[in-house]
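Peer 1: give me coordinates for this.
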Amino acid sequence: MRTETVLPPRHHTGGRGRRVFTAVATTLGTVVVVAVSVRHAVVFFTGGVGTEVWPHQGHHRDMVLITVGVVVALAGLLLPGAPSAPRPPAPSRPAAVVALVVLTSALVVDVSKTATLGFVLPGMREEYGLSNQYAGMLPVAGLAGTVLGSLLWGSLVDRLGVRRTLLLSTLGFISTSICGSMPTFEGNLVMCWLMGLAVGGLMPVVFSALTALVRPSQVPAVGSLIAGIATAGGYLLASQSAALLAPDHGWRSLWLVGAFTGGLLLLVLPLVPGTCDTAVRGAPDTALSSLAGHRQHRLHTFYGFMAGLMALGVLTWVPTVLRSSGAAGGAWEGLLAGQSWVALPVAVVLALALRHSAPQYCARVLALGGGIALVLFGLVILTGQQGWALTVSLTATVLFSNAMVASVVPMSSIHYASSIRGRGLGRIAGASKLGGLVGPLALATLVGAPAGFFVVSLLVGSGSVVAGIVMGARRPRHGRVGAS
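Peer 2: Model prediction:
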């Protein structure tokens, strides 16, 4: 009769060493990045160096130190983790609410950086002597960074978990605040692209964590509300920063203040519970092949692209079209100026609708309504009508397009297995930002005249209608992409 020798279990000393290295490298890199970035901003705001001779001689040293700190933190955060710990208990209701506030704050930071682009451009054009066309490369660089960031961070959150990815993104946001010290416009383009890369992927990270904090049936409603709050809050943060800082400290202050806002966000990140990590890393990673070829994923990606194309691509040219058509003054000026404020009440109404209706039905209504409203708005511009027809068609287009952007990622988050949720949502968020990036560039030659804008509205509106028709045509059999 054979006997087998039972060996004692091995102690994973390598796992302990990895944990120690991860903790030391992450802490050291984080301290260096935050300390140098905050000190750099303090010197600027307190007048340690006159703003008329900024950037000062020490900014090259600070850039080197920040780069070293980021590399050290990356080495710690990207190292494969130690053997997995037991699954932490589900957070209490108060802890979940606090975590939702922290995640919403992260999205506010994301939106505020994009909104800040419009406030820094006037001062930057004046200082560097730029033409409007060349200065327009700044938002292009920033949006291009956000597109890639959505794909990158969506993939990282599946691998690293929510908390590590949030820390990494926050460090990127803090470190790129030194964008305010770039001596050349080309340097600003590079740093703006890096800033977009750092914060552009917060949306898939936040909504991956959301599935661990609320019931699946509540994710679309709560997520749409968070998106609306973040849009309004981000614009408020950017506009108030510009009003308080720019008159005395110039446009550079709007970037350098990011060291403080990012530092505050860093302080509250520990309030995000560990269950958010296990929610996105707990399932076996066997569904990735289903992501690339799954019909529902392709439909959501197309829907996201059309939402971005309408809200950020077409509406960017509305002021130009209105001026060229002879419309001056009126309610549309205030409406366009307050687009971000409109997002909050729209999100509240949308959240209530999602609590009582299927996400696919709401998505179809939004896309159909937005497409029809855009076509009617183009027809109003073509015929030169004024008054209520112009106001109603423009208002409907703004409302529907903002609702589409606010809802596309939350409504899609429930359709992905946990192991691929970050990647799936990252691609959808990236598609919406890609629509906002290529829209103004691709449509620039068509929207200069009312007839050209009508053609654009007809094409884009038809695409939105198609997205609405096919969005809810067929649900996944098991409700989730990649679910076994």
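
Peer 1: every contact and neighbour count from this point should use C-alpha atoms.
Peer 2: Noted.

Peer 1: now the helices for the stretch 201-350 of the chain?
Peer 2: Remark: helices assigned in the stretch 201-350 of the chain by DSSP state H, counting those that start in this stretch are 202-210, 219-249, 252-256, 258-268, 275-281, 288-293, 295-308, 318-324, 331-337, 339-356.

Peer 1: can you lay out these as TSV showing mean neighbour count and distance to Leu437?
Peer 2: Below are the helices of the stretch 201-350 of the chain laid out as TSV (neighbours: other Cα atoms under 10 Å; distance: least, Cα to Cα, whole Å):
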stretch	mean neighbour count	distance to Leu437
helix 202-210	29	17
helix 219-249	21	18
helix 252-256	24	21
helix 258-268	19	23
helix 275-281	23	29
helix 288-293	14	23
helix 295-308	25	8
helix 318-324	16	16
helix 331-337	14	19
helix 339-356	19	18
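
Peer 1: pipe those helices into a markdown table and attach distance to Ala75 per row.
Peer 2: Shown next, in a markdown table, are the helices of the stretch 201-350 of the chain (distance: least, Cα to Cα, whole Å):
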| stretch | distance to Ala75 |
| --- | --- |
| helix 202-210 | 20 |
| helix 219-249 | 31 |
| helix 252-256 | 26 |
| helix 258-268 | 19 |
| helix 275-281 | 19 |
| helix 288-293 | 26 |
| helix 295-308 | 33 |
| helix 318-324 | 46 |
| helix 331-337 | 43 |
| helix 339-356 | 38 |
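
Peer 1: structure for this one too, so we can compare:
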Amino acid sequence: METGNRIDVAAVIDGAKFSAFQWRVFILLFIVIIFDGYDTQAIAFVAPAISAQWKLPAAAFGPIFSAGLAGTVLGAISFGMLADRIGRRWLVIMSVVMFGCLTWVCSLADSYTELLVYRLLAGIGLGGALVNFLALASEYAPERLRNTVVTMSMWGFPLGAVIGGLFAGPMIEHYGWKSIFYLGALLPLLCVPVLIGLMPESVRYLALSPRHRAKIAIVLSKIDPQRGFRPDDTYFVAEPSTRRGSVIALFRNGFGWPTVLLWFTLFASLVMTYCLINWIPSLLRQVGMPIRQAVLGTVMINFAAIIGSLVVVRFAKRRTLTRLAGAYVIGAAAVAGIGLVGNQWLPIMTCIFFAGFFVIGAQLAVTAYITGYYPTTIRGTGVGWAQGVGRFGSLIGPLAGGAVLSMSAQPSQMFLYCAIPPLAAALALLALARLTARRSMPMQVTLRASPPPQ
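Peer 2: Here you go, the predicted structure:
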């Protein structure tokens, strides 16, 4: 029986000023995604050192890179669907515990097979943390700021790789490659008690059940203290009603072709991204750069992604899909350029910068687009499957790079091949743009250039 007022939770979030409570949520999520980015990239930092110690060819690390990424596919899909059934909060915490512990276990590996298995298991936690981070960030952000906030929150992922890259060279030289994994385990595990004490459940998710009225009233009172919210009010979210966690719902009511095209976009984008970020240190070593400069290649591409994502989001506030496609085309040219400029440090780093700026910048913008596309009942599933399919591309990328190297090809040839996937992503976005122009979408989602949160 309904009592009190009927209150649209989404309308409250959209109408209120950006509160200190929401800042707290995003800061916690930002910290989590920094750790996720660091631990995801950790294997690329240590690969040259392990290769030298274990006397392995560089191409042998392709399966190890892909094992961790295969784990993120499993984690994104399974934890995303589970989140629509049991909520986001505890899955974020459980994922952090999982990838923190298993990153430490990676330091115990004494053989190629052990390291491969441990990276696979750690990847499950990394993927689960990412998809629930995206759902929580989207559901606590007002619509006017959602894409900007989600994109800025995702800066933590490349920032984690940047921080790791800056310290990886000196740490490996002074303390050995295992120190990279020690740090990647310690920081997330120290964060767990903070998450348990301060991380809230998604208020939009809580609104799907009448059992959580008291919790919702408390959360909304923190978001908008000027209004009175009571446990006897009726809370809801005005969205299409679908079965929670239903994969089939991703292909009904007009979602089908857009879902496929968005999946393909992330898949193609991540093929290139993870081929580059995993192989750049080893490839730069092969052209004669010392390990400190080689690792800085990964730092550069991730740093450029941080800047590029905000610029691309703002540039794509109108004609979103076609402009994102254009960013991918420019990025493809920059990727090809890495293999064409020779072995001089400055030209190589310049091309790496523009590759990260346009390709990964557009990729983060597409991810933000997806988080706002699906309703709350299937948001975790939609984001999880998009990330899962995309991460399958990230699994293929390092393997493809290893295959190119195993054929004794020049390192420059790999960069020419890496220019193909972003061109494919651009074509998928252009097809989606044409589709949206021909018929009305079930939910129109646009990227907005927003002022800073108030």
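
Peer 1: picking that back up, of all the helices of the stretch 201-350 of the first structure, which one comes closest to Arg18 of the first structure?
Peer 2: Among those, the nearest to Arg18 of the first structure by Cα to Cα is helix 275-281 (18.4 Å).

Peer 1: please name every helix or strand in contact with the closest one.
Peer 2: helix 137-160, helix 162-175, helix 202-210 (3 or more Cα pairs under 8 Å, 6 or more residues apart in numbering; DSSP states H and E).

Peer 1: what's the angle from the last one to helix 137-160?
Peer 2: Using axes from the mean of the first three to the mean of the last three Cα atoms, to 10 degrees, one finds that helix 202-210 of the first structure and helix 137-160 are set 30 degrees apart in direction.

Peer 1: the lengthiest helix in the first structure: what's the following helix or strand?
Peer 2: Counting by DSSP state H, the longest helix found in the first structure is helix 93-128. Counting by DSSP states H and E, the next helix or strand C-terminal to helix 93-128 of the first structure is helix 132-135.

Peer 1: how far away from the center of its chain is that next one?
Peer 2: 24 Å (Cα atoms, centre = their mean, to the nearest Å).

Peer 1: what's the mean deviation for it versus the second structure?
Peer 2: With mean Cα distance after the TM-score superposition for the first structure, helix 132-135 of the first structure departs from the second structure by a mean of 3.1 Å once superposed.

Peer 1: mind giving me the packing neighbours of that helix?
Peer 2: helix 93-128.

Peer 1: what are the buried residues along the helix it packs on?
Peer 2: 96, 98-117, 119-121, 124-125 (16 or more other Cα atoms under 10 Å).

Peer 1: and if you look at stretch 433-453 of the first structure?
Peer 2: Residues of stretch 433-453 of the first structure classed as buried: 433-440, 443, 447-453 (neighbour count, 16+ other Cα under 10 Å).

Peer 1: cool, stretch 421-435 of the second structure as well?
Peer 2: Neighbour count says stretch 421-435 of the second structure has 421-433 buried, by 16+ other Cα under 10 Å.

Peer 1: what about that stretch, how far off from the first structure?
Peer 2: Averaged out, stretch 421-435 of the second structure is 2.5 Å away (mean Cα distance after the TM-score superposition for the first structure).

Peer 1: what residues does that stretch touch?
Peer 2: 258, 261-262, 264-266, 268-269, 271-272, 321-322, 324-326, 328-329, 331-332, 359 (Cα atoms under 8 Å, 6 or more residues apart in numbering).

Peer 1: repeat for stretch 115-127 of the first structure
Peer 2: Contacts of stretch 115-127 of the first structure (Cα under 8 Å, 6+ apart): 130-132, 135, 138-139, 234-235, 238-239, 242, 250-252, 254.

Peer 1: out of those, flag the one nearest to Ala73 of the first structure.
Peer 2: Closest to Ala73 of the first structure, out of all of the contacts of stretch 115-127 of the first structure and judged by Cα to Cα, is Leu254, at 25.5 Å.

Peer 1: for Ala336 of the second structure, see how far away the most centrally placed residue in the second structure is.
Peer 2: Among the residues of the second structure, the one closest to the centroid is Leu130, at 5.8 Å (Cα atoms, centre = their mean). Distance, Leu130 of the second structure to Ala336 of the second structure, using Cα to Cα, to the nearest Å: 29 Å.

Peer 1: before we move on, back to that, as CSV, the helices and strands packed on helix 275-281 of the first structure with distance to Val268 of the first structure would be great.
Peer 2: Shown next, in CSV, are these (distance: least, Cα to Cα, whole Å):
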stretch, distance to Val268 of the first structure
helix 137-160, 19
helix 162-175, 10
helix 202-210, 14
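
Peer 1: what about stretch 108-118 of the second structure, distance to the chain center?
Peer 2: Averaged C-alpha coordinates place stretch 108-118 of the second structure at 25 Å from its chain's average position (Cα atoms, centre = their mean).

Peer 1: list the buried ones in that stretch?
Peer 2: Neighbour-count burial for stretch 108-118 of the second structure [16+ other Cα under 10 Å]: 112, 115-118.

Peer 1: helices - which of those land there?
Peer 2: Per DSSP H, the subset of these in helices is 112, 115-118.

Peer 1: which one of the buried residues of stretch 421-435 of the second structure is nearest to Ser246 of the second structure?
Peer 2: Set against Ser246 of the second structure, the nearest of these by Cα to Cα is Leu432 (22.8 Å).

Peer 1: what's that closest one aligned with over in the first structure?
Peer 2: Matched across to the first structure, Leu432 of the second structure falls on Met471, judged by TM-score structural alignment.

Peer 1: what's the burial count for the nearest residue to Leu376 of the first structure once chain neighbours are set aside?
Peer 2: Take Leu376 of the first structure and drop its neighbours on the chain: the residue closest to it by Cα to Cα, 6 or more residues apart in numbering is Ser393, 6.3 Å away. Neighbourhood size, Ser393 of the first structure [other Cα atoms under 10 Å]: 21.

Peer 1: Ala198 of the first structure - how many residues pack around it?
Peer 2: Ala198 of the first structure has 28 neighbours, counted by other Cα under 10 Å.

Peer 1: state the distance from the counterpart of it in the second structure to Ala52 of the second structure.
Peer 2: Taking TM-score structural alignment, the alignment pairs Ala198 of the first structure with Gly125 from the second structure. Gly125 of the second structure sits 28 Å away from Ala52 of the second structure, going by Cα to Cα.
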